[in-house]
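Asks: Generate a structure from the sequence data that follows.
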Amino acid sequence: MAGTNRPRLLRYILLSIGWISVAFGVIGIFLPVLPTTPFLLLAAACFARSSPRFYHWLVSHPRLGPWIVHYLDGHGIPLKGKVYAIVLMWLSIGLSCYLVPLPWARGFMLTSAVLVTIYILRQKTLRNTPHD
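Replies: Modelled structure (predicted):
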């Protein structure tokens, strides 16, 4: 991790995005509208590039760390996380397609939803975790 070799402004931007992502990830634990894992993965990526200390804190955190570590280690995504992500994504895409009358925009949103759904379904399912 070369967090200290980055220009100062870039480090601050990455740290800001990282902490905002942590906040959204924590909110997502309690609010089913926000998916937790993608925000925590984004935070980990930002911290890995800006602050080894915060990266270590995040992946070692007793509540937040497992969401990241299980995914990065290839153990998979909890079934509950997969279901929430897919259902909420399709609900939001459906509402967006209803509200946006542009055919090309609808096509883009639907194509994106199909591709993301395929990606999520192809990921290994993590069994027997406290998050399920």
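Asks: use CA for all of it now, contacts and neighbours both
Replies: Noted.
Asks: Not counting residues beside it along the chain, what's closest to the residue nearest to the spatial centre of the chain?
Replies: Compute the mean C-alpha point of the chain, and by Cα atoms, centre = their mean the closest residue is residue 38, 0.3 Å away. Using Cα to Cα, 6 or more residues apart in numbering and skipping residues adjacent in sequence, the residue nearest residue 38 is residue 25, 7.7 Å away.
Asks: and the one you found, how many residues sit next to it?
Replies: By other Cα atoms under 10 Å, the residues close to residue 25 number 24.
Asks: And this one, please, so the two structures can be compared:
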Amino acid sequence: MTRWMWAALAWTSLVLGIIGAFLPIMPTVPFILLAAFAAARGSKRLRHWLVTHPKFGQAIIDWETHGTVARRAKWLATIMMSLSAISMLVFSPVWWVPAIGIAVMGSVTLWLWLRPEPVH
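Replies: Presented below is the predicted three-dimensional model:
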């Protein structure tokens, strides 16, 4: 039963990560990393597919082995969070919603840029 729950979490996280690649308000990388983590416990085939994937694979391996994030990924995340912040400022009917979102994204951006970068 536990294996099925891990597999369900892995697949759900993967789907959310893919959705996040197209929606600026939804993160991609955390969901893909969660999918890889859960797949290691619930679906060996999905895990293998994730770590050998041309887009996700190296980032997952870098994160799991050294806790590193590529500079390109940092820039992409920063740009996407900035676009999200702008859209929140434009479309939110109250000021405090974008303020909270921007504070969270600012904290995540700071944390992300403090992560080391892989040496390949």
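Asks: Quick TM-score on the pair, please.
Replies: The TM-score (TM-score structural alignment, normalised by the length of the second structure) is 0.75; 117 aligned residues with a Cα RMSD of 2.9 Å.
Asks: For residue 11 of the first structure, see how far away the aligned partner of residue 65 of the second structure in the first structure is.
Replies: By TM-score structural alignment, residue 65 of the second structure lines up with residue 73 in the first structure. To residue 11 of the first structure, residue 73 of the first structure is 26 Å away according to Cα to Cα, to the nearest Å.
Asks: can you check residue 85 of the first structure too?
Replies: To residue 11 of the first structure, residue 85 of the first structure is 30 Å away according to Cα to Cα.
Asks: what does residue 33 of the first structure give?
Replies: From residue 33 of the first structure across to residue 11 of the first structure, the span is 29 Å (Cα to Cα).
Asks: Those two: who's more crowded?
Replies: A direct count of neighbours by other Cα under 10 Å for residue 33 of the first structure and residue 11 places residue 11 higher, at 19 against 15.
Asks: right, and the more buried one touches residue 50 too?
Replies: Yes - taking contacts as Cα atoms under 8 Å, residue 11 of the first structure lies within contact range of residue 50: 4.9 Å.
Asks: helices or strands next to the longest helix along the second structure in the packing?
Replies: Using DSSP state H to assign secondary structure, the helix with the most residues in the second structure is helix 71-91. Packing partners of helix 71-91 of the second structure (3 or more Cα pairs under 8 Å, 6 or more residues apart in numbering; DSSP states H and E): helix 96-114.
Asks: mind listing what's buried in stretch 41-48 of the first structure?
Replies: Using 16 or more other Cα atoms under 10 Å as the test for burial, stretch 41-48 of the first structure gives 41, 42, 43, 44, 46, 47, 48.
Asks: Wasn't the third one part of a strand?
Replies: It refers to residue 43 of the first structure. No - under the criterion used here (DSSP: H, G, I helix; E, B strand; the rest coil), residue 43 of the first structure is helix, not part of a strand.
Asks: What does it correspond to in the second structure?
Replies: In the second structure, residue 43 of the first structure lands on residue 35 (TM-score structural alignment).
Asks: Next one: the residue nearest to that match when sequence neighbours are not counted relative to residue 30 of the second structure, how far apart?
Replies: Distance criterion Cα to Cα, 6+ apart; nearest residue to residue 35 of the second structure, sequence neighbours excluded, is residue 10 at 4.0 Å. When distances are taken as Cα to Cα, residue 10 of the second structure and residue 30 of the second structure turn out to be 12 Å apart.
Asks: What of residue 80 of the second structure?
Replies: Shown here: residue 80 of the second structure relative to residue 30 of the second structure, a distance of 14 Å by Cα to Cα.
Asks: One more: residue 92 of the second structure?
Replies: Residue 92 of the second structure is 25 Å from residue 30 of the second structure, where distance means Cα to Cα.
Asks: Give the helix, strand or coil label for residue 45 of the second structure.
Replies: Secondary structure state of residue 45 of the second structure, per three-state DSSP, is helix.
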